[in-house]
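Asks: Mind looking at a prediction? Sequence and model below.
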Amino acid sequence: MSDGALWGWVIPRGTFVLKGNGPERGWPQQPAGRRACYLPCGNTARPNGALAGLAAITAGTAYVTPAGAVIIGGVAGVLVVLAVGFFDRVRADDPVGAIAVHGVNGTWGALAVGLFAEKGGLFYGGGLHLLGVQALGVLAVSLWAFTATGLVFYLLKKTVGIRVPASEELEGLDINEHGIPAYAGLVAGSLGEVGVDEFAPDTTCAPEVVSRAAVQK
C-alpha cells in the first residue's frame, strides 16, 4: 500500500470514530430518525479511504516525495468523506462513493502534481506553470467527459430509458441482474419475502426510495 493510500485509509477512519454515535458503528451524528449515508451506510469508509488515497497519488507517483504522498493521501482521506456527504445531499446516484473516490480525488491528485512535484511543483519553487498545466488538463478532460456522457445518457433516456422500477432500485440491480446481493444489509424487498433474513432491509438511509417503491407496488 502506498503512503497516499495508507493515509487515505487512516483519515476517514479517524473521522468516523471521532464523530460516531458508537465505537462499533462509527455513525456521524445526524438528526433523530436518519443515519448518515456515508460510503455508503456501513463500514466501507476504510476501503474507500484507501482507494481515495490511491486515486489521489496515481498522477504524482513518479514525481513526489514520500512526504508529499502522505500529505496528498491525507487530504484525499478528508475529501472523500466530505465529497460523499455532498453528493448524497444533491441526490447524486452514487451509492458506493465512486464519484467522491475517483472523480474528486482523481482531480485533487492531478492538481497536487502542480503543488508537490519535486521538479516544477509550486511548493518546490517551480511557480504556477505546472499547476496551471495540470488545471488545464483537468478542465479539458472534465468538459469532454461531462459533455460526451451527458449526450449519451440523454439519447438513452429518450430511446430505451435509463431507469429501472423503484422496487428494483431498492433491492439493488445485483439481485435482478446476477441473482445475488453485492452489499449485505443494504438490500430490501423480495429477499425478505424468500426468507433471506441476513439481508434484512436497512431503510433508514433512503426513506424516500422506500416510500416511492411502496407507492408503485
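Replies: That came through fine.

Asks: For the rest of this, base every contact and every neighbour count on C-alpha atoms.
Replies: Fine.

Asks: Helices of this protein, start to end?
Replies: In the chain, the segments counted as helices under DSSP state H are 3-19, 45-58, 66-89, 98, 105-116, 129-158, 166-171, 173-178, 190-193, 207-216.

Asks: most neighbours per residue, which of these?
Replies: Ranked by mean neighbour count, the helices of the chain are led by helix 45-58 with a mean of 28 (mean count of other Cα atoms under 10 Å).

Asks: Can you spell out which helices and strands pack onto that one?
Replies: Applying 3 or more Cα pairs under 8 Å, 6 or more residues apart in numbering; DSSP states H and E, we find helix 45-58 packed against helix 3-19, helix 66-89, helix 105-116.

Asks: got the angle between it and helix 66-89?
Replies: Going by axes from the mean of the first three to the mean of the last three Cα atoms, to 10 degrees, helix 45-58 is angled at 120 degrees with respect to helix 66-89.

Asks: picking up where we left off before, between the helices of the chain, which one is closest to residue 123.
Replies: helix 105-116 (5.5 Å; Cα to Cα).

Asks: In TSV, list the helices and strands packed on helix 45-58 along with distance to residue 155.
Replies: Listed next are those as TSV, based on distance: least, Cα to Cα, whole Å:
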stretch	distance to residue 155
helix 3-19	37
helix 66-89	24
helix 105-116	27
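
Asks: And the residue with the largest distance to the centre of the chain, how close does it get to residue 109?
Replies: Farthest-out residue of the chain from its mean C-alpha position, per Cα atoms, centre = their mean: residue 125, at 33.4 Å. According to Cα to Cα, to the nearest Å, residue 125 stands 19 Å off from residue 109.

Asks: And for residue 155?
Replies: 32 Å.

Asks: and if you look at residue 138?
Replies: For residue 138, the distance to residue 109 (Cα to Cα) stands at 10 Å.

Asks: what about versus this one:
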Amino acid sequence: MDSGNLAWSVAATALVLFMTPGVAFFYGGLVKAKSVVSMMMMSFGALGLVSVLWILYGFNMSAVESPWAFAGNPFSDFGLAGADSDTLVGVAYGATFAIITVALISGAIADRAKFGAWMIFAGLFATLVYFPVAAWVWGGGWVYSLGETFGFSTNVIDYAGGTAVHINAGAAALALAIVLGKRIGFQKGVHKPHNVPLVLLGAAILWFGWFGFNAGAEGTFGLLGTEDSTVGLIVINTIGATAAAIIGWLIIEKIKDGKATSVGAASGAVAGLVAITPACANLTPGWSLLLGVVAGVVCALAVELKWKLGFDDSLDVVGVHLVGGLIGTLYLGFFATGTGLFLGGGWEQIVLQLIAAVGVMVYSFVVALVLGFAIEKTIGFRVKNEDEIAGVDTAVHGEEGYALAEQA
C-alpha cells in the first residue's frame, strides 16, 4: 500500500470510528434526561465489545472461499497473529463498520433496556449476524456472487453497507422493539428529546464521519489515485443526497405539522446518509439528489408507522435505517449508472437488489428476534417499570447525565 492510500485509510478508519460516538450523541439527545447515560453507554459498550470480537475472530468470519459458505473460519487466524501490516489496516477499517452496525440497533430500545442484557445481545448479534452478513455482501458470499450465480451481466451493488449495515441494523431494531414492548406511557407527543443541540451535534458528527464510511474504501483497498477512482463522485454524492434529504424531510414536516424542526433536519440528514450509503459510487450527482429527496420524504412518513402499527421503536431506527437502507438499495435497480432499468440496463439489477435486501432483512430480523426473546426469558432484557419511571441512568449505571447544583 502506498503512502497516500495508507494515510487516507488510517484517516477514514478514525472518521468511521468517530461515527459511533456521533450515534451516542444523536441518540442521547433524543431520549429523556434520565436515560441519556444509558443510551450513550449502549453505543460505547458496542464499541468496546465488538472491537474485541472483530480482532479475535470476526474479521476471519467476514470472508468466505465459497459463495454458499455461511461464514469464514473464526479460528483461521485467531487474534490476527499472522496478519501483515497492510491487512491490519483493512481489519481496523472493517471493525468500525461492525461497531456502528450494532450500536445503531440500540436506538429501538431506548429508556427501558438493561445494559448487561444489551451487551450479551450485541456480542451474539455481531457473531451470528453481522460477521456472516459482511462475508455475504463483501467477502465473496452469496450476495456478492448472486449475479454470477444467476448468469447475469451485473452484480449486487452495496458499496458501503445499505444491506450489511442499515437494513441489517434496522431489521434487528424492529425485532428488539417487539421483544421489549412499549415504554410506559407510549403515545405520540409524550416522549420528547431532552437535548436538541446534542441531537444536532450527533448528526453533524455522523455526516462528518460518513465521508470515511463511504469514501474510505477507495484508500483502504488501494483504489485512491488511480485513473478509475470514484472518490470524487462518492464525496459529492455524500454531500448532495444528504442535503436533499434534509429538504425532503422538512417539507413533509411543514405539511404535516405546520413547522420544520431542527430534529427533523437532523433526522433527514441521517436518512439521506443511509440511503446514499449503498449507492454512492454508482449514481450520477443528479440522481443522488433525487434519491436524497425521496429518502427524506419517505422516511419522514415512515417514522409514523410505529404509531399506526403499535411497535415502540423509540428513536426511529426502523423508519430511518431499515426504510432508508431499502430505498437506497432498491433505487439502484432503477438508476444505477449503466445497469439500472432507466439507465441502460434491464430488470437484472432490480432482481439482484431486491433479493439481497430481503434476504439480509429476514435473516437479521429472525435471528435478532430469537436472541432477544431468549435473553428476555432468561436474565431479562427490560428494566423494571419502577426503574424506567425513576430513570434508567441511576438504576442501571448509578450515574446522572446532568449533576445540577441544588438551589440554596
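Replies: Okay, I see it. All values reported here derive from a predicted model rather than from experimental measurement.

Asks: Next, the TM-score between them, please.
Replies: Once superposed, the chains reach a TM-score of 0.69 (TM-score structural alignment, normalised by the length of structure 1), with 168 aligned residues with a Cα RMSD of 2.5 Å.

Asks: re earlier: which residues do residue 138 and residue 109 of structure 1 both contact?
Replies: Overlap of the contact sets of residue 138 of structure 1 and residue 109 (by Cα atoms under 8 Å, 6 or more residues apart in numbering) is empty.

Asks: which residue in structure 2 lines up with residue 46 of structure 1?
Replies: Applying TM-score structural alignment, one finds that residue 46 of structure 1 aligns to residue 265 in structure 2.

Asks: show me what contacts the closest residue to its match other than its chain neighbours?
Replies: Leaving aside its sequence neighbours, residue 265 of structure 2 sits nearest to residue 246 (Cα to Cα, 6 or more residues apart in numbering; 5.1 Å). Neighbour list for residue 246 of structure 2: 264-269, 272, 292-293, 296 [criterion: Cα under 8 Å, 6+ apart].

Asks: how deep is residue 182 of structure 1 tucked in, by neighbour count?
Replies: Neighbours of residue 182 of structure 1 under the rule other Cα atoms under 10 Å: 13.

Asks: For it, give its distance to residue 20 of structure 1.
Replies: As judged by Cα to Cα, residue 182 of structure 1 and residue 20 of structure 1 stand 25 Å apart.

Asks: what does residue 160 of structure 1 give?
Replies: Separation of residue 160 of structure 1 from residue 20 of structure 1 (Cα to Cα) stands at 43 Å.

Asks: What of residue 83 of structure 1?
Replies: With distances taken as Cα to Cα, residue 83 of structure 1 is found 18 Å from residue 20 of structure 1.

Asks: Ok, residue 42 of structure 1 next?
Replies: Applying Cα to Cα, the value for residue 42 of structure 1 to residue 20 of structure 1 is 12 Å.

Asks: now swap in residue 92 of structure 1 and tell me
Replies: 24 Å.

Asks: Check residue 133 of structure 1 too.
Replies: For residue 133 of structure 1 relative to residue 20 of structure 1 (Cα to Cα), the value is 40 Å.

Asks: Ok, residue 118 of structure 1 next?
Replies: For residue 118 of structure 1, the distance to residue 20 of structure 1 (Cα to Cα) stands at 38 Å.

Asks: And these two? Which one has more around it.
Replies: The neighbour count for residue 118 of structure 1 versus residue 20, taken as other Cα under 10 Å, is higher for residue 118 (19 against 16).

Asks: Residue 123 of structure 1 and residue 130 touch, don't they?
Replies: No - if you go by Cα atoms under 8 Å, residue 123 of structure 1 and residue 130 don't touch, sitting 11.1 Å apart.

Asks: For residue 63 of structure 1, list the residues it contacts.
Replies: Contacts of residue 63 of structure 1 by Cα under 8 Å, 6+ apart are 113, 116-119.

Asks: that older thread, which one in structure 2 is aligned with the residue farthest from the centre of structure 1?
Replies: Alignment note (TM-score structural alignment): residue 125 of structure 1 maps to residue 344 of structure 2.

Asks: wait, doesn't its match sit right on residue 338?
Replies: Yes - with contact defined as Cα under 8 Å, residue 344 of structure 2 reaches residue 338; the gap is 5.1 Å.

Asks: Residue 51 of structure 1 versus the spatially most central residue of structure 1, what's the distance?
Replies: The centre of structure 1 sits closest to residue 97, judged by Cα atoms, centre = their mean, with a distance of 1.9 Å. Distance of residue 97 of structure 1 to residue 51 of structure 1, computed by Cα to Cα: 10 Å.
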